[in-house]
Every structure is written in structure tokens, then in C-alpha cells.
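**Q** Give me the fold of what follows.
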Amino acid sequence: MPNQTTTQENPAAGVTPAAPWRIHAVSVLPDYRLAVTFRDGSCGVIDCSSVQTTDRPGIFGPLADPEFFHAVRIELGVLTWPNGADLDPAWIHENISTEKTWSVPF
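**A** Down below sits the predicted model:
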């Protein structure tokens, strides 16, 4: 599958998540990475590549499939996938504010 880049705005009609740590845009990058921009304008890269090697992925297991990983969406400022898996935007914001790249510990 070719690397695709998608940018998503919050699709929830009439709802504007105002917290500065809410995610405003996401782009899928190669190698299981996501570029995110927050409501406060800060941005960084989330490295999700460890989902491919973890022995206990739980709900995140389907993310190891590249097609499924590319199905990431923003719902109310949160990164979500079709199976209900999500990443806490406050946690991401905290880690990206000190380092511009953060590796998710799946």
C-alpha cells in the first residue's frame, strides 16, 4: 500500500473541542507514524511502530495492519480507529511538548 497522507478535521457537527491539547489535524506518515497538530498550534510526530512487535497489544492489535492504521480519525479532538482504540490527546500533548517525537509504549 502506498504511503498516504490524510488530514482530518473534527467531524462531529456542531462540537468544537476547545481544550488546547485536543488534536486539530492528523497526517499518516510512513513507518507507523502520525503527524499531529493541536488546537494550541503545537505539533509533533507520534511513533506507533512498537505496535508491530508488542506481545500484548490488546485493542491496539489491529493497528499492526497498515490499512487499519491508516483508518485513524479525529473524534472530538481524540485520535481514534474503527475498533474503538484511541490515544489520549492530553498524554500525547504532554510528551510532544518536551520532545517533538514521541514513541507510544504499546
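**Q** contacts and neighbour counts: CA atoms only from here.
**A** OK.
**Q** where's the residue nearest the centre of the chain relative to Ser27, distance?
**A** Nearest to the centroid of the C-alpha atoms of the chain, with distances taken as CA atoms, centre = their mean, sits Leu79, at 4.5 Å. In this structure, Leu79 and Ser27 are 11 Å apart, going by CA to CA, to the nearest Å.
**Q** One more, please, to line up against the first structure:
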Amino acid sequence: MLYPKIKSAQVIDNYTLLVHFSNHKTRKYNIQKLLNKPTFFPPKNFAFCKNFQIDPSGSGIIWNDEIDISEHEIWINGTH
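**A** Next comes the predicted model:
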């Protein structure tokens, strides 16, 4: 199944992203649940969490070469 691509995203409060998709819908996604996974967010640093980019293809949000979240994860597990 194809999922809509990410067009933009912003942090709206502590560790919650508001993600805008190509189908004009949005999802809120709280990344705080991922902070307990050492391979995901080694530094539990809010400033680091705010420093992300949208993948040029719209297929995810990227923090660095090792840390990202796919559009699928945000679309399925985000809230309306």
C-alpha cells in the first residue's frame, strides 16, 4: 500500500510533531515513546529532537544518518 508523502512538519509541543501529508491531511506524532530506545535517540535532548529534515522524497523525517521515522509509521500510528 502506498502512503501519502510528508510535505512538512513542525514541533508543536514537547516531542510532538505535527506532520502535513500530500493528501492535505495531518497527523500528530509523539516521539517521546521512542526516547527509551537507545538505538533511536541516544541523546534525550529536546534541541536535538527539534533539528530534523523531511526526506526529499517525502518518505520520512530524518535527524541524522542513523535516526529517522518513515511516513508509514507516522501515518499509521499518528493521531488525527
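**Q** Need the TM-score from the superposition.
**A** After superposition, the two chains reach a TM-score of 0.78 (TM-score structural alignment, normalised by the length of structure 2), with 77 aligned residues with a CA RMSD of 1.9 Å.
**Q** quick one on the thing from earlier: which of the helices or strands spans the residue of structure 2 sitting at the aligned position of the residue nearest to the centre of structure 1?
**A** For Leu79 of structure 1, the equivalent position in structure 2 is taken to be Ile61, counting by TM-score structural alignment. Of the helices and strands defined by DSSP states H and E, Ile61 of structure 2 is found in strand 60-62.
**Q** Tell me which other helices or strands that strand touches.
**A** Secondary structure elements in contact with strand 60-62 of structure 2, counted by 3 or more CA pairs under 8 Å, 6 or more residues apart in numbering; DSSP states H and E, are strand 53-54, strand 68-70.
**Q** Mean per-residue distance, the longest strand seen in structure 2 versus structure 1.
**A** Of all the segments of type strand in structure 2, defined by DSSP state E, the longest one is strand 6-13. For strand 6-13 of structure 2, the mean distance to aligned residues of structure 1 following superposition is 0.8 Å (mean CA distance after the TM-score superposition for structure 1).
**Q** Run through who's touching that strand.
**A** The list of residues contacting strand 6-13 of structure 2 from outside it, by CA atoms under 8 Å, 6 or more residues apart in numbering, reads 17-22, 50, 54, 58-60, 71.
**Q** Taking the residues you listed together, which two end up most distant?
**A** Using CA to CA, the pair of those lying farthest apart is Ser22 and Lys50, separated by 21.7 Å.
**Q** ok, Cys48 of structure 1 touching Ser103?
**A** Yes - at 6.2 Å, Cys48 of structure 1 and Ser103 qualify as touching, with contact defined as CA atoms under 8 Å.
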